[in-house]
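In: predicted model and sequence below, questions to follow.
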Amino acid sequence: MKKIYVILLLVAAAIPFVSCSKDADDLVEEPMLIIKFKFDPTQARLNNLGQPSTVAAGNAAQSPIFNLISSHYVELAPNANTQLGNGTILYHAPETTLGGSNAIDFSKSKIVSEGETFLRIPLSQVAAGSYEWMRVSLSYQNYQISVRAANGNDYDGTLASFVGFNTYITSFDIENTTFPVNANRAQGYWAFALNDHPYSTSGQALPGATTVPNPIEATSPIPRNLNTCVVTGRFASNLVIDGTETNDVVITLSLSSNNSFEWHEVNADGKYEPAAGEEVVDMGLRGLIPTYVK
């Protein structure tokens, strides 16, 4: 009798644990909105108005191989008349005044590689609606480029490009080189280091030189005086969020890297030669094509 009583006690004690485990298994994760980046050197090369663009006379360009990217701002826009800021804002990166004027806080920026999740938020936080356009304010790029040295040899190097309106930077690393800044840097600041060689440098592109394609500039202009890098792209078919979704919605932002790194030539040979005094004139990505899977 004693043994039976003990067994019954053990079974009774186990019931709550079995029940809790079952309840946990029954929980279904809320559907999410997920955003990822893609880089395409074959995608159309666009100008500020979203029209096909060739490399300017006297300049040369190359399609860099992207390592990393970051965005400062992400917005869904219902139509071509939706003004910047009046759509559904999905993300706004941290900012700071530590460097004086307001700036993106680079130390808190989320930096990702191609295919890695940049943003993941519950779909319940996304306003229901039909969205035709996507706006993405890019802030940081990290990619591989080819450089011709004074000795005539070509080398691979890594370039960090800050294309946000203004960025407060403490320090950052490229390869084995650390760049201490501890200040704000305007749009167009860049730094470069040769891969596996002890050479590095940095510079600043001219104000307003960064291309920011916006095909709906006529109806929804991006304030150029703010130097925001808000690239705009259209979905092939509207993204409809109605609040009844049960699956994740994954948006892929395909960015055109087609000859996106551009410089002014001193030696007209199509090679980037900083030792010859060739200066970077544009580092803006050349178009956005958003797609989604529901």
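Out: Thanks, I have it. Numbering: from 1, shown residues only.
In: rest of the way, CA atoms for contacts and neighbours
Out: Fine.
In: buried stuff in stretch 240-247?
Out: Neighbour-count burial for stretch 240-247, counted by 16 or more other CA atoms under 10 Å, picks out Ile241.
In: could you do stretch 247-264 as well?
Out: 248-264.
In: cool, and stretch 192-212?
Out: Phe192, Ala193, Leu194, Asn195, Ser200, Gln204, Ala205, Gly208, Thr210, Thr211, Val212.
In: ok, and here's another one to check against it:
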Amino acid sequence: MAKITSGFRLPLTVVLLSVATLFSCNKDVKEFVSQYFQSEADPDGIRLDRDGNASTIASGDIGITPDSIRNIGIHYLELVPDAGTAYKNGIIIYRSAETFEGGEIAIDFDSLLFVAPGTAIFNANLRKIPPGTYSYIRASVACISYDMQIDLDDIPGVDEANDVPSTFYSFLGYRTYIRIIQGDSLTQEVNANRALGFWLLETKQPGSAWNKIFQSQVNSNQVTVVNELSGTAPIPNTTGVITGRFEEPLVITGEEPDDLYITLTFSVNDVLEVEDSNGDGNWDINYQFDVLSEVLKDHGLRSLRATFEYR
């Protein structure tokens, strides 16, 4: 069971290529140079639309930037040589497990590696990456969780509560099979596939008996999935695969003496876009979660930048 909490950790090292391939002879062992991937979330990052253009909040809506980022679960990574490289025609570095348990193929939520920002996701043998220049990168974030605050209305016996501490779970993979989500104090069973745009929110007001998990679905085609190469290498929005760029091209020669560290930085600048129907500048959710709740219109990540260094 995958539990996403601030203290949750899974093993950080995953060998992506088979042991037989990596260690088939002494030469491979001697020449093992590691490639590490880690992720960050930037609250001040550039905010783009799905075609990679600057994006602003629509009139009547508000943007919400999380107070903090808890964990990130990556499903897919691909190194992309140039702007004309089609989806899946680059070097696929990583793909997490998938399952047919929910009927259609889906990302297996329980198999995702959830790590805190700044923590290594996995490593692989750099020698197995074909020499060349890689200017872009593609990534699918299956799930990312945030700490934030909401206003809660019509609570039985309480009426309303403002600035309620909450954790928001954003599902951004093409489709994810979820069995159970264990929050800080509440559990939500799903046992089904959920499409790109699914979300849950757990309220965590200290000492309150009325804490609750809310869940809903934003239409997959309305969720922003940034593709900065949409003009030359289009990808269906429903894949959930973000395309971003290296700040400077990554050049692999095959002769690197040091380990390579690649950092993926996702923009969470106004990552939630909410219809602010009462104009108070906050996200108001009705406790009964009915039509009186303000509608979450989008929670897609807003850009991807990659940097690297040798150590």
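Out: Now that the structure is in, tell me what you want to look at. Not measured: the values here are computed from a predicted model.
In: just to revisit the earlier point, so which of the buried residues of stretch 247-264 of structure 1 belong to strands?
Out: If you go by DSSP state E, the buried residues of stretch 247-264 of structure 1 have Val249, Val250, Ile251, Thr252, Leu253, Ser254, Leu255, Ser256, Phe261, Glu262, Trp263, His264 in strands.
In: which of these sits closest to Thr54 of structure 1?
Out: Glu262 (10.9 Å; CA to CA).
In: that closest one maps to what in structure 2?
Out: Residue correspondence to structure 2 (TM-score structural alignment): Glu262 of structure 1 is matched to Glu273.
In: so what does Val240 of structure 1 match up with in structure 2?
Out: Checking TM-score structural alignment: Val240 of structure 1 goes with Val251.
In: isn't that match right next to Pro130, touching?
Out: No - look at Val251 of structure 2 against Pro130 with CA atoms under 8 Å: they stay out of range, at 10.2 Å.
In: so stretch 86-102 of structure 1 aligns onto which residues of structure 2?
Out: Taking TM-score structural alignment, stretch 86-102 of structure 1 hits residues 89-105 over in structure 2.
In: which SS class is the closest residue to Glu31 of structure 2 other than its chain neighbours?
Out: The shortest distance from Glu31 of structure 2 to any non-neighbouring residue, by CA to CA, 6 or more residues apart in numbering, is to Arg127 (7.3 Å). Taken by DSSP: H, G, I helix; E, B strand; the rest coil, the conformation at Arg127 of structure 2 corresponds to helix.
In: next up, the contacts around Arg127 of structure 2.
Out: Glu31, Phe32, Val33, Gly254 (CA atoms under 8 Å, 6 or more residues apart in numbering).
In: and the last one, what does it touch?
Out: Gly254 of structure 2 makes contact with Leu126, Arg127, Ile129, Pro130, Pro131 under the criterion CA under 8 Å, 6+ apart.
In: so which of these is the most crowded?
Out: Top of those by neighbour number is Leu126, holding 21 neighbours under the definition other CA atoms under 10 Å.
In: what sits against the alignment partner in structure 1 of that one?
Out: Counting by TM-score structural alignment, Leu126 of structure 2 lines up with Leu123 in structure 1. Contacts for Leu123 of structure 1 (CA under 8 Å, 6+ apart) come out as Glu30, Pro31, Met32, Leu33, Gly243, Glu245, Asp248.
In: one more pass at 6 Å, please.
Out: Pro31, Met32, Leu33 (CA atoms under 6 Å, 6 or more residues apart in numbering).
In: show me the helices in the stretch 1-150 of structure 2, by range?
Out: 19-22, 26-30 (DSSP state H, counting those that start in this stretch).
In: so the shortest one matches what in structure 1?
Out: Spelled out, that is helix 19-22 of structure 2. Going by TM-score structural alignment: helix 19-22 of structure 2 matches no residues.
In: show me what counts as buried in that helix.
Out: So for helix 19-22 of structure 2, counting by 16+ other CA under 10 Å, buried means Leu22.
In: ok, stretch 162-173 of structure 2 next?
Out: Buried residues in stretch 162-173 of structure 2 (16+ other CA under 10 Å): Val164, Pro165, Ser166, Thr167, Phe168, Tyr169, Ser170, Phe171, Leu172, Gly173.
In: which ones among those lie within strands?
Out: Using DSSP E, these in strands are Val164, Pro165, Ser166, Thr167, Phe168, Tyr169, Ser170, Phe171.
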